[in-house]
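Q: need a 3D model of the sequence below.
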Amino acid sequence: MEIGALFYVLAGFAILNSAFHIFLSKVAYYKEPEAQGSLKKAVSVIVCSKNEQENLKVLIPKLLEQDHPNFEIILINDASHDDTKNVIEDFRVKDQRIKMVDVVNNESFWGNKKYALTLGIKKAVNDHLVFIDADCTPNSSQWLSIMSKHFTTDIKIVLGYSGYKKVNDSLLNKLIRYETVLTAIQYFSYALHGNPYMGVGRNLAYTATRFYEVNGFMDHMRILGGDDDLFVNQAANSENTTVSLNEDSFTSSQPKTNWSSWWKQKKRHINTASHYKKTHKRSLGLFYISQIGFFISVILGLFFGLNWILIVSVILVRYVVFWVVMSKGFSRFRESDIIMLLPVLELILLGIQMALFISNMVHRPKQWN
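A: I've put the predicted structure just below:
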């Protein structure tokens, strides 16, 4: 049986992609140790809200129900033009733990979420900050205690997980949840390997001290988005960062329900990723190339008559590794219902990511909400 150069290309991409998945298995099989911090530390919960009047009516009671002895809630009204300010005011007069920051746009930082968040951080009286988005809810009353307990003398940044609520019979919803868990598997595994590169603002904690040490968001203030991932990319390292994988520390968000709004959201996310450190961009880019290269090599192999037994053998090896790692990871993040669709969702997402990169080269988004 003659083995040509195309087979070696296919095998090379398969080996490279499988190696990445083995690297990403860190989070799937990780046994999280007991957090060493104190449960009694004072915490400031920060929520940035822009036109979120209905979501705040759901979130604020959930925050007030948190089983934590000492916390305040900083609610930021980021120049909303709905009833967000009045909703915050109504809750504020009922509970002294709630404080409001009312943001008025200025010419220098028009529509910039980082500007609003900075004002909220300055308002906080506590050094330990925990962030959640207005359209999220904690999965339990222990969320705040578990997230904040990870803070120690050395640990300044805690990466949490935020999934999306399920919508039955929706391909978009399955794709959103697939992409969310895949991203979580990546950034949690990198952090556990001592190389943190991002977090999500829907469930993230860090100290005000660390925020000011890196001059807050100033290095990327003009970049749309990145108040979470770009900040972590800049401020996190192997010594000061940990992860929280306890299910009670997860949060859940309302997913986009139409393709257009999700497309706009992903365009913003991809735009910020282009500003990661070079080492992270290379590594994440190589993973993407290994996926694309594998599928293109399979197609070319079939087109040019490469022995089908060789092709099937390589495909089987690659998918065994893929399935073992991803199915375990998706179970860990409570998304077992889409495990059977993983190969299909992988292909769909790859095609969309390619289209997003091309789209962002033509037109970049200009508002955070």
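
Q: from now on I want contacts and neighbour counts done on CA atoms only, so please keep to that.
A: Fine.

Q: just the helices in the stretch 1-150 of the chain please.
A: Listed in chain order, the helices of the stretch 1-150 of the chain (DSSP state H, counting those that start in this stretch) span 5-28, 53-64, 84-94, 113-123, 143-149.

Q: and these, which is most packed in?
A: Burial of the helices of the stretch 1-150 of the chain is given as mean neighbour count (mean count of other CA atoms under 10 Å); helix 143-149 ranks first at a mean of 24.

Q: give me the contact list for that one.
A: For helix 143-149, the external contacting residues (CA atoms under 8 Å, 6 or more residues apart in numbering) are 35-39, 41, 43, 66-68, 128, 130, 158, 160, 205, 244, 246, 248-251.

Q: narrow those to just the buried residues.
A: 35, 37, 39, 41, 43, 66, 68, 128, 130, 158, 160, 205, 244, 246, 248-251 (16 or more other CA atoms under 10 Å).

Q: can you give me the strands in the stretch 201-350 of the chain?
A: Ranges of strands in the stretch 201-350 of the chain, per DSSP state E, counting those that start in this stretch, are 204-207, 241-243, 251-253.

Q: list the contacts of G160.
A: M147, G199, V200, N203, L204, A205, V243, S244, L245, S249, F250.

Q: for K277, same thing?
A: K277 touches N233, Q234, counting by CA under 8 Å, 6+ apart.

Q: if we use 10 Å, what do you get?
A: Residues in contact with K277 (CA atoms under 10 Å, 6 or more residues apart in numbering) are Y197, L230, N233, Q234.

Q: same deal with V325?
A: Counted by CA under 10 Å, 6+ apart, V325 has contacts S18, H21, I22, F23, L24, S25, K26, V27, A28, Y29, I185, Y319.

Q: I'd like the structure of this one too, to check against the first:
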Amino acid sequence: MTKLFWSFPWLELFFIVFCLITLVQLFYYGWFFRRLAFYSPPPKEHSQQHPVSVIICARDEAARLVTHLPGALVQTYPSTHEVIVVNHNSQDDTRFLLDEFKKTFKGLHVVNLEYEAIGIPGKKYPLSMGIKEARHEIVLLTDADCVPASEFWLQKMQDGYRDGIEVVLGYSPYKKGPGFLNKIIRFDTFHTALQYLSYALAGYPYMGVGRNLSYKKDLFFRNKGFSALNHVPGGDDDLFINKVAKKENTAIVVDPDTFTLSEPKKTFSEWYRQKARHYTTAKYYKPLHKFLLGLYSFSHLLFYPLLVVSLFYDWRISLILFGVRFLIQGFIYNRAMRRLGEEDLFPWWWLLDIWMFGYYLIFSSTVWKRPRKAWK
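A: Here you go, the predicted structure:
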């Protein structure tokens, strides 16, 4: 038995698998990710200015609201709009701060919630209350720790709506800062956006990010809100979009004026906890989405180890395959990073791509872990 094991052509097998894995990777870059890299928004026959309700949920966020909320309140938008802040049982000075803001900004609508919803963990309850209180059909969501990149965020996000569109996906990068952790966090955010925006363009929308997301109020209530997701602590953005978004009703907006900026975590442990919480919802995605995302991640994880092994079998072909993937991937990344305003990451993309091997190993266990019930 031992002799049979060692006589098996393992190197040849690993080389064949490496070739297949490389083809899988090239498929994703050629079929999915090129769509964002070469995306240009469809021409609008006529521009409309829909009434919009901006909704922000806050829990003990006074320190962030004082610096970030004005960005949503001073938007240049001539049509009817409002900003709703749902103050969910805050124990800090959030209520008093919002009362002061209301004296200056008449379009600010505050919803104070002073109790918890039993059996509904996470942010879904306050967000549902915010959507219920919204006066307008289009709701635009962001977080208390986010600030719009420009005064035209609201105007250009709502411009994504046209006939049949009920969901508009935006991009929310993290602010640039020193250190390699900042690059890792921002590359991860870019890499996630490369996937969900490209999948949406390919007709397979599977998630959105609550820091910059818009949909119609009627869509929310037609699908009974978050009722099917109440047992999951997270999922108020990605799982809801996974449920309701379709090829025909989803659009993306990636104009730099529509980005919302957030402060990245300062330590790896803080970022790990944040990412671990996000990953706990992935197991609830639709089967097709789980397959497509899983196949890509699995091929990405195996690529570099199999490359090293394959070099011992046929280094020429192995290097040719590596070179083809390297050039195509670099080209797609360059265009997509420029599209999403992450150009400064491009000189590092090859190192960050190698880092993804460790990334998948570190976060693989979080998919099965029991999520925390808090939304903050």
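
Q: so after superposing, what's the score?
A: The TM-score (TM-score structural alignment, normalised by the length of structure 1) is 0.94; 364 aligned residues with a CA RMSD of 1.7 Å.

Q: and the contacts of V325 of structure 1 as JSON lines, adding distance to D82 of structure 1?
A: As requested, the contacts of V325 of structure 1 are exported to JSON lines (distance: CA to CA, whole Å):
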{"residue": "S18", "distance to D82 of structure 1": "49"}
{"residue": "H21", "distance to D82 of structure 1": "45"}
{"residue": "I22", "distance to D82 of structure 1": "47"}
{"residue": "F23", "distance to D82 of structure 1": "46"}
{"residue": "L24", "distance to D82 of structure 1": "42"}
{"residue": "S25", "distance to D82 of structure 1": "44"}
{"residue": "K26", "distance to D82 of structure 1": "44"}
{"residue": "V27", "distance to D82 of structure 1": "41"}
{"residue": "A28", "distance to D82 of structure 1": "42"}
{"residue": "Y29", "distance to D82 of structure 1": "45"}
{"residue": "I185", "distance to D82 of structure 1": "36"}
{"residue": "Y319", "distance to D82 of structure 1": "49"}
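
Q: the aligned partner of S90 of structure 2 in structure 1: how many residues sit nearby?
A: Counting by TM-score structural alignment, S90 of structure 2 corresponds to S80 in structure 1. Residues lying near S80 of structure 1 (other CA atoms under 10 Å) number 18.

Q: how near is S80 of structure 1 to E52 of structure 1?
A: 8 Å (CA to CA, to the nearest Å).

Q: aligned partner of L245 of structure 1 in structure 2?
A: In structure 2, L245 of structure 1 lands on V254 (TM-score structural alignment).

Q: list the contacts for that match?
A: 36, 39-41, 156-157, 160, 169-172, 197, 339-341.

Q: all helices for the stretch 151-300 of structure 1, in order.
A: Going by DSSP H, counting those that start in this stretch, the stretch 151-300 of structure 1 shows helices at 171-192, 208-213, 229-235, 259-273, 278-303.

Q: right, so of those helices, which gets closest to V87 of structure 1?
A: V87 of structure 1 lies closest to helix 259-273 among the helices of the stretch 151-300 of structure 1, at 25.1 Å (CA to CA).

Q: how big is the offset of the closest one relative to structure 2?
A: Here the mean offset of helix 259-273 of structure 1 against structure 2 after fitting is 0.8 Å, by mean CA distance after the TM-score superposition for structure 1.

Q: whereabouts in structure 2 does that helix align?
A: Aligned using TM-score structural alignment, helix 259-273 of structure 1 spans residues 268-282 in structure 2.

Q: how far does stretch 240-257 of structure 2 stretch from start to finish?
A: End-to-end for stretch 240-257 of structure 2, by CA to CA: 25 Å.

Q: check which residues of it are buried.
A: 240-246, 249-257.

Q: what's near enough to touch the spatially closest residue to C146 of structure 2 that is not a sequence neighbour?
A: Once flanking residues are discounted, C146 of structure 2 sits nearest to S262: 4.7 Å by CA to CA, 6 or more residues apart in numbering. Shown in contact with S262 of structure 2 (CA under 10 Å, 6+ apart): 68, 143-149, 172-176, 211.

Q: cutoff 6 Å now
A: Counting by CA atoms under 6 Å, 6 or more residues apart in numbering, S262 of structure 2 makes contact with D145, C146, Y174, K175.

Q: so which of the residues you listed comes closest to D218 of structure 2?
A: When the contacts of S262 of structure 2 are compared against D218 of structure 2 (criterion: CA to CA), the nearest one is C146, at 25.5 Å.

Q: much appreciated, bye for now.
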